[in-house]
Structure formats: C-alpha cells, structure tokens
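**Q** Have a look; sequence and predicted model below, questions after that.
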Amino acid sequence: MGTPAVLAIDQGTTNSKAVLVDAGGAVLATQSAPVALATPRPGWAEQGADDLWQSVLQAVSSCLAAAGPVTIAGIALSTQRESVVGWNRAGEAVGPVIGWQDVRTSSWCSQLPAELDSLVRSRTGLRVDAMFSAPKLHWLLEHAAADRVGTVDSWLVHRLTGCREHLTEAGNASRTLLYDVLDLDWSTALLAGFDVPRSVLPEVRASNAGFGSTAGVPGLPDGIPIVAVLADSHAAMYGQGCTEAGMVKATYGTGSSVMTPVDGFVADGCTLAWLTDKPLYALEGNIVSSGAALAWTAAMLGLPDVGALTDLAASVPDPGGVTLVPAFAGLGAPHWDRNARAALTGMSSSTTRAHIARACVEAVAHQICDIVDTIPAAPERLRADGGATVSGLLMQTQADLLGRPVEAADVAEISALGAAELAWRTLGEATGWAGRRTARVFEPAVDADVRAIRRTRWSEAVAAARTH
C-alpha cells in the first residue's frame, strides 16, 4: 500500500498533464505529454482524437513511474472546454477533435437568426460564436458518421471507462450553447436551433456526481472511480479559491479566461462554473490569442521559444510606440469581432525586434484589462495562473496596466489541483487548501497618467484592427 493520491488529468490545448496529489494538496509527481495541433486550412484547428487519448496515457504512465508507491483513491479530470469529438458505437473516433479556437463555422454562425442568439444569451449566458461547441457539433454531424458526440471531458470519460459511459460534466456542457444553465438540462429549443439531436449527446452530471470507473486502461487497475470533472478554466478558479463575488482570476493559456463568481445567473457573459450541491455561476470573458500570440511572435522574430521572447522584451523599457493587436482569428471578449484583423502599428526606423517583443507582452496584458474593465464591481486584485505567469515581466506589465496588484500562483498545475481538491472533498476529505498557497505578488509600478496613455494607445489600435 502506498500513499493515497488522486490522479488528476489535465487535458489542455497543447499538452496532457498527469498530477498525483495527496489529501493535503501536496504534488507527489507530475508529468506531461504534448498534443499536436493541426491547421489544415486557414481558421481551422484540429487534433487527433486518438492522439489526444494516447497523450493522456503517456502522461499517466510517466507520472506513475516518477512517483513513489501510491494508492490511487480516485481520478479527477480538468479538460479543454469547447472542443468537440465524434465517435461510433464501437468507440472509434470518426473525425478529428475540432478545437475551441477553430472558426470554420463563422460564416454559418453569422447567418443564424437573431432570435436564436437572443435565446442563447437568455438560457446560456453566452452568445452565438464559432468558438463554442454547438456550431462545431453541427458541422461534425454533417461531415462524419458520428453516433455519439461530446466535448473532451466526455471523450476521456468514454475511453477511461472502457467505452462504457457517455457522460459530460455540467460546466463543460454549459459551454456548448445547448445546455440551459437555469433548468440544468439540454434545451430542446437550442438543440433544434443548432440541429443537434439529443440522442447523440451525453448525459449531463454534476461536477462531483461520479463518472464511472476505469476499465481496460493500460497502466491503470480496473475499478478506480472517476470522482470529479471540471472544465480547465473552471478548475483553475476552484484551485485559486475564487468562490465568492468580487474575486477575479485570469488563466493565461493558448487563449485566456477571466472569471469572477456572481451571486446568481445574469444573461450576458455568464457561465456555469461548476455544479455540486448547487450551481455556481461566473462572469467570464474569453481571449482568443494570448499564449498563441507569444508563440507566434517568437517564431516570427526567429526566437527559439516564448522564454526567449520575454527575455528580449525585457531588454527595453517599453514598446517604443509599437502596438500589436493579435487578432489572428478575430477578437474575443469583450469585442467579439471575428472580422477584426491582426495589426502591428506604430513602427518607425528606430523600431527593433525587442520593441515588437515588448508590444506582444503588453498585448496579452491589455486584453486581460479589457475584460476586467467590464466587471461591474472593480476587483481589488487579480489572481493569475497558467503557463505564461512564469514571466515576471508579463505579470508586472499586467499589474501596471491594470492598476491593481496581481497574485501569480506559485504552481503550474493549478487546474489539476482544483480538480483534485474537488475529488478529495467528494471522497470525504475536508481539504481546504484551494486558494491558500503562496503567490508571487506584483504591485503596480507606473502612475495613472502613464497607464492611461498606454491604454488609450491600445484602444486606438484595436479600433483600427476592427475597421481594416
């Protein structure tokens, strides 16, 4: 018998991560495996469903090998959200994973009736946009012989349970545009509006309701319960301890998510964060390109990675008047303009590669500010997590542009830890370690006038990108 641990699987856009967490929140081992992202046409983003599953198996195998003796008490899942998968009755994928950032359905979405968008907003808190699952599911059902469809959490549950279960978690379902977050069920009217039959969709369960048990998974014993499931951004909010109105977190990934809990459902920008004994709703703004913008700029400047980009950016005190608007697939919240185009403005003969790098770092922070500025009650501070938070320059820039302290999580596995804590609570362990970890704190270091000038320059660049 080894140390009791929850195996948290965090399946994201670019990698799958496995983390073993004990009941006190200590990370016993962590390993990751990459997942390739293909862009076969402009605006398309795909992953192999089997490749995604194999990356999970690889991460789990490596994690277990790196750990000491453990007894797996349960499995927790944290998954990318709006991406969709289709498979047949034999459990075989019948097409690619269509990624959340895929915009192949933008034109189709623009032709949908305004009445459907109004219904979507009133029953889901979201809006009709190619980022969400329903348009992708419609496309997938037209182009592949799928008997079952779902988001990534349902695909992983299906494979982990030996293809026995077809289940999804309420928070993930809330991102599809098909789930009524007030009635807590698939909406007949929304299903009809997007032409998605209920028969192909999974059963929706509460976040801690149990999702079957392992069967036939290489490297894992049969019978391990899948205790808890959360969407990745929601899991990060849980892991940050953001459970009350007025608390705000930002997750910096390929895109970014800014979330703040609210006391009840509101019809614009609201999402279901999780469902346990009762639903917790949150206002959320989604940014399409943040980590992706850093990676693109690094490649464009001939740099080996994002770390080299931020090092180069730190070599100059400011962007030298340069502004980058990374609208490579349009703009997400709060603009929601898929017709916007990326723009690099303000260059002169004295502009250097370092200025462009610095402008990219600022672009990531500016986009977060745009969303925080829409929150009705201005937060006192921002809790930050995700891979890009390792950059002290980005976190300091965020504090400077926001005019508020930024608390960056001290661990990279915050989404996995959030899912693991929910699992331990469900297993009867009163953990209480979410949001109580030490954090790096970045205080604003520029005055209000400087901040206003930089924010105004950004707003003007965004306006130009939207009127190309």
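**A** Ah, there it is.
**Q** rest of the way, CA atoms for contacts and neighbours
**A** OK.
**Q** Tell me which stretches of the stretch 151-300 of the chain form helices.
**A** For the stretch 151-300 of the chain, the helices defined by DSSP state H, counting those that start in this stretch cover 152-160, 170-173, 188-194, 232-239, 291-300.
**Q** Single out the most deeply packed of the ones you listed.
**A** Highest mean neighbour count of the helices of the stretch 151-300 of the chain: helix 170-173, a mean of 30 (counted as mean count of other C-alpha atoms under 10 Å).
**Q** which residues touch it?
**A** 81-82, 151, 153, 179, 184, 204-207, 230-231, 234, 271-275 (C-alpha atoms under 8 Å, 6 or more residues apart in numbering).
**Q** Give me the distance between it and the centre of its chain.
**A** Distance of helix 170-173 from its chain centroid, counting by C-alpha atoms, centre = their mean, to the nearest Å, is 13 Å.
**Q** Tell me which of the helices of the stretch 151-300 of the chain sits nearest to residue 391.
**A** helix 291-300 (11.5 Å; C-alpha to C-alpha).
**Q** and the comparison structure, right after this:
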Amino acid sequence: MPIRTVPVPTADALKTAEPDTKIQHVEHVNAPANVEHHEHLPKGISETVEEKKTRWFIGSIDCGTTSSRFLIFDGEGTPIASHQIEFENIYPESGWHEHDPQELVNSVEECIEEATARFLEKGYKKDTIKAIGITNQRETTICWDTNTGEPLYNAIVWPDTRTTSLVRELKNRKGANELLELCGLPLSTYPSSVKLLWLYSNVEVVKKAYDEGRLSFGTVDTWLIYKLNGGKEAGIHVTDTTNASRTMFMNIHTLQYDDKLLDFFRLDRKNITLPKIVPSSDKKAFGALTNGALKGVKITGCLGDQSAALVGQCGFSPGQAKNTYGTGCFLLYNVGEKPVISKYGLLATVAYDFGQGRKPIYALEGSIAVAGSGVKFLMNNMGFIKHSSKITELAETVKDNGGVVFVTAFSGLFAPYWIDDAKGTLFGITAHTQRGHIARATLEATCYQTKAILDAMEKDSGHKLEGLAVDGGMSNSNLCMQTQADIIGIPVDRPVMRETTALGAAIAAGFAVDIWREFDELKEINKEDRTIFKPQIDKAKSDKMFKKWEQAVEMSKGWVLQNSDDE
C-alpha cells in the first residue's frame, strides 16, 4: 500500500518525539468511517453517527506524572476540546520523587475550566456533557487528615526509590513469599504499600494521625475524587479495582481488602481510612463536581492510567495487548476473567471492571520505570536537545548506536527483572561515541525492556503475541516504533489519535450512563488510519542485539548495595 502522511496528534498530546516520514516500512490501515446503528442507546441520545458527534459528549480527567489534562470526547472518540497543564515534579533527594497534592487538584480544576470554555466557544452546550471519567497515575501515595481534609505530606510518586532498604527488610518478614499469590504484585519500591509504611516511619504528622485514628490514605484517583466532591464535607472516599490492585492491600481474586495482606504490613483498619473499592464504571459511587463550569456533572468512570489505555485501545478480548510509552512504559496483556499469577516477573492486575453484572477482566502487566523520562534526562540533565520532540532527529544523525547500550535504571529496573540495586549505566563508550549514539541507545533501552516483558508474557500465557498496539509520547517517533518492531519481531500498531488513556476513562464513564452497553459498539472507535510498523531485520540480528542488552543489564547490578554508605 502507498505510504500516506502520518497525521499529527492533538496539540495537547504529550510529545517526546516528532513523527518522521523517513521510515519506509509502514502501512496504513483504513477502517470504516461510520459506526453502525445500535439499538440500546439511552433515551434522548442520538442514534445516528452525525448526531452522536454533536448531541452528547463525555469529559475525561487525565492526571499523569508530569501534567494534568481535561478532554471532551464526542461519541466517535474524537477530542473536541482539551487543555493541559504541567505541574512541578519535586526531587528533594536522590531517588525521591514527589508532587504537591493540592497542585494536582488545582491543575485538574483549571484544565476543566479552560477546556470547557473552548468547548462552549465552538458552539456546543454544557448540558450535552453527560458524564466525566477519571484516569490517573496509579501507585502514587497520598495521606491526609480525615478531620481536616488537608494533606499531611507531599504525594510520593510511583517511581520513587526511597523505600529500597525497607523493601529488603520486608522481603525477610514472615509471609513475604505468600504476597504474590494473594495480590499479584512482588515486593518492590513500586506499590503504594511500601510508600505508606515509609511515611508512617519517617513523617511524624503521618504517624500521629495514624495513632489517633484520623489518617486517610489514597492513590491519586481517590484524592481527586475526594476533593472534586468537596472534600471532608461530602466524604466520598473511593477507589476502583484497577487502582486498588496496585496497592498490595487488595486480594486480586476477591477484589476486596485482605486481612492477611494488611496484617503483613502491620496496618490496623481502626487507625486508617482506606478507600471503598468499587467497579471502574459506576453511576453513583464517584459523586459529581461541586464547583466550576461543570458543577453537577457526575463522575461515573475511574481507571488507573494503564488500564485506561488498554480500554482506549479497545483491548477487550483475551490475547490483546497495548504498550504505552509515557514517562515510564507499561505493557498490558488481556488474560480474561481469571487472574494469571506470573512466574516470570510480571504483575497480575485488574484490566477493567465495568460492573452491572459484568465480570472483571484481568491482565498481565510489565512495567518499565524509564521511557520518556530517559529522553527528558538527555534534554534537561545533559543538554543534548532543546525539546524532547527532537530526540528522533538527533538519533538519526548516526546510522546505529555505535556499540553503545544505555541501561536506564534511574529507579532500578522494573519488570521482568525487579533489580532494586541497579543504577543507570552507559556501556560501550569509545572516542567514536557521539550524542546521536546515546540518543539511539536511550530509545532502544525501552524497546529492549519491552521485548523482555513480551518474552515473559509468552511464557506465562503460553501464547505468542501477534501484534502490539502502542500509544504515548514516544510512540510519535517512527524511528522508535520501527526499532520496536525490529526488536520484538511482530508488527507494531499505532493509532492516529494517541489520547487513548483519556479515551479509556471516557469509555468507562459512558458505560455507567448507558451511552454504551456492549463492547461491540466500540469496535470502530479510533480505528481509522492506524499505522503498522513491520519488522525489517532478521531474527538472528535481533537476537544478537538483545543478547548485548542482557549482558549490560547483568553488569548494571549491585551499585546501590556497593555504594550505600555514600548515598
């Protein structure tokens, strides 16, 4: 098929690489433009394609690691209006990563106001926005005073590694070897549980609040829903199953808090208020906005960001997978109605749970701590580029990586390695090495780790993936996506509209208010003009490249332990 120009993503999309049109191994797949007529649309909501684009809309709050945004989608999954605000990422010490909890709320509220203003300027009416969904960074941990509703400390963000020594201690605690089977997560610096324990042990006001029974805990979804509903006055303290599955407090099989897990972490429910666990799509549980331009509009959907991206990619069937290249990189593989406890270093997680009699769907997940943040490291710390979108241009100044391998273990290595004592390490530097070689090695690091995850998923599931749907900032780079296809040896499938995380939250919200009732009704959403990157190198060459990567991973181990006295 002839190559067509790749459309530029929406202006508010997080950009870490510009689309380039030099890669020649790309096909475009055109899906039918119209969605079929469906019988089960609710009363008052249009049934024709054209009316679905103008008669009703869904808002979506997307609070990520570096920015918040609010998008308003039409019935075809097209963003009509949006606004994005970057907020401060705080790094008080090496390995520490924090957010100001109130700034998260303020940024979301401002995005809602600005996007709604643009929506109204285009001639649409506010009452056509039928519901709002929320998607969020997941393991990030926030504690607040139940009596005042005010945060007690900064949010500890998901890649934070201050808990490394604590995790080593927990691994030696009785019952540690039973956790994975119960909650699907291995002990690491990643989940919310260890962040909460650190706060209790090191922040006096948090300890005092716990001891006095007035400590409230939540991930970002819980905090935003609590504050958007008016805080302590409304007292809406909830989370959905996808976010709860990232805490290590929820039993992955029962989808309820588990006393054995709480006892392991020595938490007494009398001393801490945990959010109520509800399905990801619910008409009443998440409340409604109490202020601003959309005051009164119900929040009816909530998904952790990686689950939302799988939903936004319409990965509703077992065997379907997506990879999101954001600040980190997250690969989810739909395994159906029963969780698969990994034997090869992956996480078991809830993919989505739309309630109303539907069974929850599970996924295997592989998490990579550093993806787009590696590009930002080259920009902010090393001064290689002036904007992250220039990474592809720099990488193309050389024909290959020149023998350079970059293990981007800034926060240790996540799945499937789980090496807490690794540090970021560059190998293969010679007098010949240029900035372009390091740029290529940075992009390739994410691609290699993705292959390691896919290999583990194949072992756990017994099935080889036939294709990989992709989204997120780094997926904008044709060079990166072609490299990914070459390394994993299967096609990489990229949509034109890359706001799949926000779209997934909108879909969850839409199911709660009967905008959609069956997954088949979504089969054509975001399917037009997808770009397919096919592998262009032979398996022997790909295997040789990956073997060099694995050698580098082995050599990156042990830095934290060896130098612990200096940190």
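**A** Ah, there it is. All of these numbers come straight from a predicted model, not from anything done at the bench.
**Q** With both chains overlaid, what TM-score comes out?
**A** TM-score of the superposed chains, computed with TM-score structural alignment, normalised by the length of structure 1, equals 0.96; 467 aligned residues with a C-alpha RMSD of 1.7 Å.
**Q** Translate residue 104 of structure 2 into the numbering of structure 1.
**A** Taking TM-score structural alignment for the superposition, residue 104 of structure 2 sits opposite residue 52 in structure 1.
**Q** State the number of residues packed around the residue nearest to its match when sequence neighbours are not counted.
**A** What sits nearest to residue 52 of structure 1 in space, not counting adjacent residues and going by C-alpha to C-alpha, 6 or more residues apart in numbering, is residue 35, at 6.1 Å. Using other C-alpha atoms under 10 Å, residue 35 of structure 1 has 21 other residues around it.
**Q** so which of the helices of the stretch 151-300 of structure 1 gets nearest residue 445 of structure 1?
**A** Closest among the helices of the stretch 151-300 of structure 1, using C-alpha to C-alpha: helix 291-300, at 23.1 Å.
**Q** Moving C-terminal from that closest one, which element do we reach first?
**A** Once the chain leaves helix 291-300 of structure 1, the next helix or strand it forms, by DSSP states H and E, is helix 306-313.
**Q** before we move on, the earlier item: could you tell me which of the contacts of helix 170-173 of structure 1 belong to strands?
**A** Mapping those onto strands (DSSP state E) picks out 151, 179, 204-205, 230-231, 271-275.
**Q** could you dump those residues to CSV with distance to residue 398 of structure 1 and neighbour count?
**A** Shown next, in CSV, are those (distance: C-alpha to C-alpha, whole Å; neighbours: other C-alpha atoms under 10 Å):
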residue, distance to residue 398 of structure 1, neighbour count
151, 32, 31
179, 34, 26
204, 37, 22
205, 37, 20
230, 27, 34
231, 25, 32
271, 24, 27
272, 27, 27
273, 24, 28
274, 27, 25
275, 31, 20
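**Q** Out of those, which comes closest to residue 168 of structure 1?
**A** Nearest to residue 168 of structure 1, judged by C-alpha to C-alpha, of these is residue 204 at 5.0 Å.
**Q** Contacts only, for that closest one.
**A** Neighbours of residue 204 of structure 1 in contact, by C-alpha under 8 Å, 6+ apart: 167-170, 173, 185.
**Q** So which of those residues is the closest to residue 39 of structure 1?
**A** Relative to residue 39 of structure 1, the closest of the contacts of residue 204 of structure 1 is residue 173; by C-alpha to C-alpha it sits at 25.4 Å.
**Q** how close does the closest one get to residue 149 of structure 1?
**A** As judged by C-alpha to C-alpha, to the nearest Å, residue 173 of structure 1 and residue 149 of structure 1 stand 12 Å apart.
**Q** Residue 254 of structure 2 maps to what in structure 1?
**A** Aligned counterpart of residue 254 of structure 2 in structure 1: residue 183 (TM-score structural alignment).
**Q** What's residue 96 of structure 1 aligned with over in structure 2?
**A** Correspondence of residue 96 of structure 1 to structure 2, assessed by TM-score structural alignment: residue 154.
**Q** Count the neighbours of the residue lying closest to that match once chain neighbours are set aside for me.
**A** Leaving aside its sequence neighbours, residue 154 of structure 2 sits nearest to residue 100 (C-alpha to C-alpha, 6+ apart; 5.1 Å). Other residues within reach of residue 100 of structure 2, judged by other C-alpha under 10 Å, total 17.
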